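*Asks:* the following comprises the amino acid sequence and a computationally predicted model.
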Amino acid sequence: MNPAGAVPALATVLATIVLGPSSPTTPPGAEPPTIVVDRARAAPGDRVTVRLDRWPAGTVSIEICGNGGRRGSADCAVQTAVQTYVRPSGTGVTSVTVTAPPVGCPCVVRVTALGGTTSGTVPLAVAGLPEQPVEPVTPAGSSGVARLRVTGVEVIGGRSWPALFGGPAERVLFVTVRNDGVAPAVDPAVAVTLGRGSQPTGFVPPPLLGTLDPGEQRVLRLPITIPAPTAGGYTVRGQVDGADQPARFVVTVTTYPWGLAAIAAVLLGVLVVAELRRARKVPRRPGWTRPREVDPLAGNPSSAGSGGVRGRVR
């Protein structure tokens, strides 16, 4: 057998068995979601193509993780995580750059649905990284868990001139995140989408949160741009991955092209005034003359200049 063709085949076989305890419950007779990578081994800096099938429609996050991805973002290289959109058909494809995770291998490609419970991993051997025993997941609520919570969401802005005329609308999203656990949250991944409807698909480049110590609170500042033409309501949805469970948030943003409405009102006023002026200047119909007025007391006009004096006969 040709060794060059064995690697993709091996990757496909591995991908069909990856969705384990973290995947959703699959109805009887239905096939589970799958993750397929184009290779079984890569080096840091390589780009790996990831294909998804039978996933719920929406945005997913893809990252390289150590420790089998058992502890979520705490095991993953969140700085090189990418997002892609799964189409209503359940398929999606993108590529991710292989980066050394914060912990040793076994390494995996981890896929997590934004705002949902679907997640899964596929093994990926990363050259040059040490192997270590898998560290177990600390049970939720125990002393070793970082528990993230979104305590505030605010959107400011909206005074830009382009937005008044239907152009791109600039906003700034502020998200306050607090670690209510007793363990630090190390570089938790942040995923944000923007668009119309309750499940937006527009990608918003997220900032790095850094390490959030127990009891610490931090405000994330995310500039967002609503693409033109802008009118109506838009949804911003996101989540911050914690070691215990994701902290999610959603907010609605509205923008209206008031400048266009003002211009339309001015033009309508100008047209009305012009029409009124035109109506006043309409010329009289040709051939029409004003009738001559006759004074009944003046008598016959033909005798008025005879100089005679009329008298009364007794």
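*Replies:* Received it, and whenever you're ready, just let me know what you need.
*Asks:* all contacts plus neighbour counts: C-alpha atoms, from now on.
*Replies:* Will do.
*Asks:* tell me which element Leu14 falls in.
*Replies:* helix 3-15 (DSSP states H and E).
*Asks:* that helix - contacts with which helices or strands?
*Replies:* On a contact count with 3 or more CA pairs under 8 Å, 6 or more residues apart in numbering; DSSP states H and E, helix 3-15 meets strand 34-37, strand 119-123.
*Asks:* the stretch 151-300 of the chain: helices as residue ranges?
*Replies:* 161-164, 258-280 (DSSP state H, counting those that start in this stretch).
*Asks:* now the helices and strands packed on helix 3-15 as JSON lines including distance to Val219?
*Replies:* JSON lines is the format used below for these (distance: least, CA to CA, whole Å):
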{"stretch": "strand 34-37", "distance to Val219": "34"}
{"stretch": "strand 119-123", "distance to Val219": "27"}
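*Asks:* what's the closest of the ones you listed to Thr151?
*Replies:* Proximity to Thr151, assessed across the helices and strands packed on helix 3-15 by CA to CA, is greatest for strand 119-123 (25.1 Å).
*Asks:* which other helices and strands contact the closest one?
*Replies:* Here strand 119-123 touches helix 3-15, strand 34-37, strand 108-113, going by 3+ CA pairs under 8 Å, 6+ apart.
*Asks:* what angle sits between it and helix 3-15?
*Replies:* Strand 119-123 runs at 150 degrees relative to helix 3-15, counting by axes from the mean of the first three to the mean of the last three CA atoms, to 10 degrees.
*Asks:* so which bits of strand 119-123 are buried?
*Replies:* Buried residues in strand 119-123, defined by neighbour count with 16 or more other CA atoms under 10 Å: Ser119, Gly120, Thr121, Val122, Pro123.
*Asks:* ok, second structure coming up, stack it against the first:
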Amino acid sequence: MLLAVLLTALLPALLLTAPGAEAGGRSAAAPEPVVTLSKKQAGKGGEITVMGKGWRPDTLLMMLICGQSTPARGVIGGTNSCANADGRAVTTDKKGAFAKKLPVAEPPVPCPCVVHVATVTGEQAVADAVFVVAGHPVAALPKQTGDGRLAVLAATRLEGDSGLLTWFGAPPSRRLVFTVGNLGSAPVKDPVFQVGTAHGVFAAQWEERQWRGTVEPGRKARVELPVELTAGAHGDYQISLKYGTKVLAEQPWGVGRPWGVTLFWILLCLVVPAAVFRIGMAVVDKARPRPGHAAGRRTQRPSPRAGVTVRLPKLRRAPAQAAGPAPPASTTTAALPWFTPDSAPSEHRPTTKGHS
């Protein structure tokens, strides 16, 4: 009975730690992703066929030609060292294989060069194949200093807040904060990290960020790196942290839409037509003739007979009558039309109202 209880308790742990399985659901015996090329060397303007196997089925991949890179050290400068404009995307089949033609382009940095293939979404997987771009300059790789190895000891987080200007389209910015520890035997001085920004299904754009300080062997340090997006950026972003060729952490970042820009355009569409209408009405009102001004212009118009003088005939006075006494003024007052002498009211006429 006791043995059955112990087997029941230990069976899940034995299944999880079995050599044929991993936490991610991928078999430990599964082959690593491999990339092969149809040609090892070609000049600018040519074309090669990139073939791969051992990838996850139905996975979107990005293929780039990168400089200052080797399969052992990876792409040292991130995708900034790659010919991004001439890259190609490909999707693996049900067996995790693919074959895709890639145009040959010169990367922005000298060779040694590789054909770099990496997953765009999901679990990170990378594979490089040595390639020579004919006629492209070649330079030595930067030297590695010490045997220090940095690892992230705590979960990364984004600190900071967007200001009012971000609401009107200013670039959103944060600080990527994490704690690293030196697991190597030599100190790491002024380490250079790479911060990648990915939006949607697009590949991450990597930028170098140098942290000033020294991490002694067996010590840890708190690191803060600035992260900034482009102006007007919004949506879901994925921030990745890489040191050397190893991705140390990933952090999602949801950026809100800059509604201030939308509000500005709405107000602009309302204010500008209203202002144009007001200006047009003012111009029309200014150019319209006034009634008083028109009448004044008509009265001031010169007459064709302005120089003609009209003389009226003189009136002769009637001859004066012989001097004599003036007739006496009539004392008779004209009667009003609605009264006659007989109907005029009398003070002594008795009234008809009753007896006195």
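*Replies:* Okay, I see it. A quick note: this is a predicted structure, and the numbers were derived from the prediction, not measured.
*Asks:* quick TM-score on the pair, please.
*Replies:* TM-score of the superposed chains, computed with TM-score structural alignment, normalised by the length of structure 1, equals 0.45; 207 aligned residues with a CA RMSD of 5.2 Å.
*Asks:* returning to what we had before: just name the most buried of the helices of the stretch 151-300 of structure 1.
*Replies:* Counting by mean count of other CA atoms under 10 Å, helix 161-164 has the highest mean neighbour count of the helices of the stretch 151-300 of structure 1, with a mean of 19.
*Asks:* against which helices or strands is that one packed?
*Replies:* Packed next to helix 161-164 of structure 1, using 3+ CA pairs under 8 Å, 6+ apart, are strand 169-179, helix 258-280.
*Asks:* state the distance from Gly120 of structure 1 to Thr193 of structure 1.
*Replies:* When distance is defined by CA to CA, to the nearest Å, Gly120 of structure 1 is 21 Å away from Thr193 of structure 1.
*Asks:* so Val48 of structure 1, which state does it fall into?
*Replies:* Secondary structure for Val48 of structure 1, judged by DSSP: H, G, I helix; E, B strand; the rest coil, is strand.
*Asks:* just checking, it touches Val93?
*Replies:* No - applying CA atoms under 8 Å, one finds Val48 of structure 1 not in contact with Val93, separated by 10.7 Å.
*Asks:* what about these two, which has more around it?
*Replies:* Shown here are Val48 of structure 1 and Val93; by other CA atoms under 10 Å, Val48 has more neighbours (20 against 16).
*Asks:* beyond the longest helix along structure 2, next helix or strand please.
*Replies:* The longest helix of structure 2 (DSSP state H) is helix 259-287. Tracing the chain C-terminally past helix 259-287 of structure 2 and defining elements by DSSP H and E, one meets helix 291-299 next.
*Asks:* need the helices and strands packed on helix 161-164 of structure 1 in CSV (columns: distance to Ala42 of structure 1).
*Replies:* CSV is the format used below for these (distance: least, CA to CA, whole Å):
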stretch, distance to Ala42 of structure 1
strand 169-179, 35
helix 258-280, 53
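*Asks:* ok, which of these comes nearest Val204 of structure 1?
*Replies:* Using CA to CA, those put strand 169-179 closest to Val204 of structure 1, at 10.7 Å.
*Asks:* what helices or strands is the closest one leaning on?
*Replies:* strand 148-157, helix 161-164, strand 217-226.
*Asks:* so which of those is the most surrounded?
*Replies:* Of all these, helix 161-164 has the most neighbours on average by mean count of other CA under 10 Å, namely a mean of 19.
*Asks:* that older thread, out of the helices and strands packed on strand 169-179 of structure 1, which is closest to Gly269 of structure 1?
*Replies:* Closest among these, once you apply CA to CA, is helix 161-164, at 20.1 Å.
*Asks:* verify the contact between Ser240 of structure 2 and His199 for me.
*Replies:* No - the criterion here is CA under 8 Å, and Ser240 of structure 2 misses it with His199 at 11.4 Å.
*Asks:* looking at those two, which one has more neighbours?
*Replies:* Ser240 (21 against 16).
*Asks:* packing partners for the helix or strand containing the more buried one?
*Replies:* Ser240 of structure 2 is part of strand 235-243 when elements are defined by DSSP H and E. The contact analysis (3+ CA pairs under 8 Å, 6+ apart) places strand 235-243 of structure 2 against strand 192-199, strand 246-255.
*Asks:* how many other residues sit next to Ile279 of structure 2?
*Replies:* Neighbours around Ile279 of structure 2, by other CA under 10 Å: 12.
*Asks:* now it: how far from Ala287 of structure 2?
*Replies:* Applying CA to CA to Ile279 of structure 2 and Ala287 of structure 2 gives a distance of 12 Å.
*Asks:* please enumerate the shared neighbours of the two.
*Replies:* Here Ile279 of structure 2 and Ala287 have no joint contacts, going by CA atoms under 8 Å, 6 or more residues apart in numbering.
*Asks:* relative to Ala191 of structure 1, how far out is the closest residue to Leu222 of structure 1 other than its chain neighbours?
*Replies:* For Leu222 of structure 1, ignoring the flanking residues on the chain, the nearest one in space by CA to CA, 6 or more residues apart in numbering is Leu173 at 5.0 Å. With the distance defined as CA to CA, Leu173 of structure 1 ends up 13 Å from Ala191 of structure 1.
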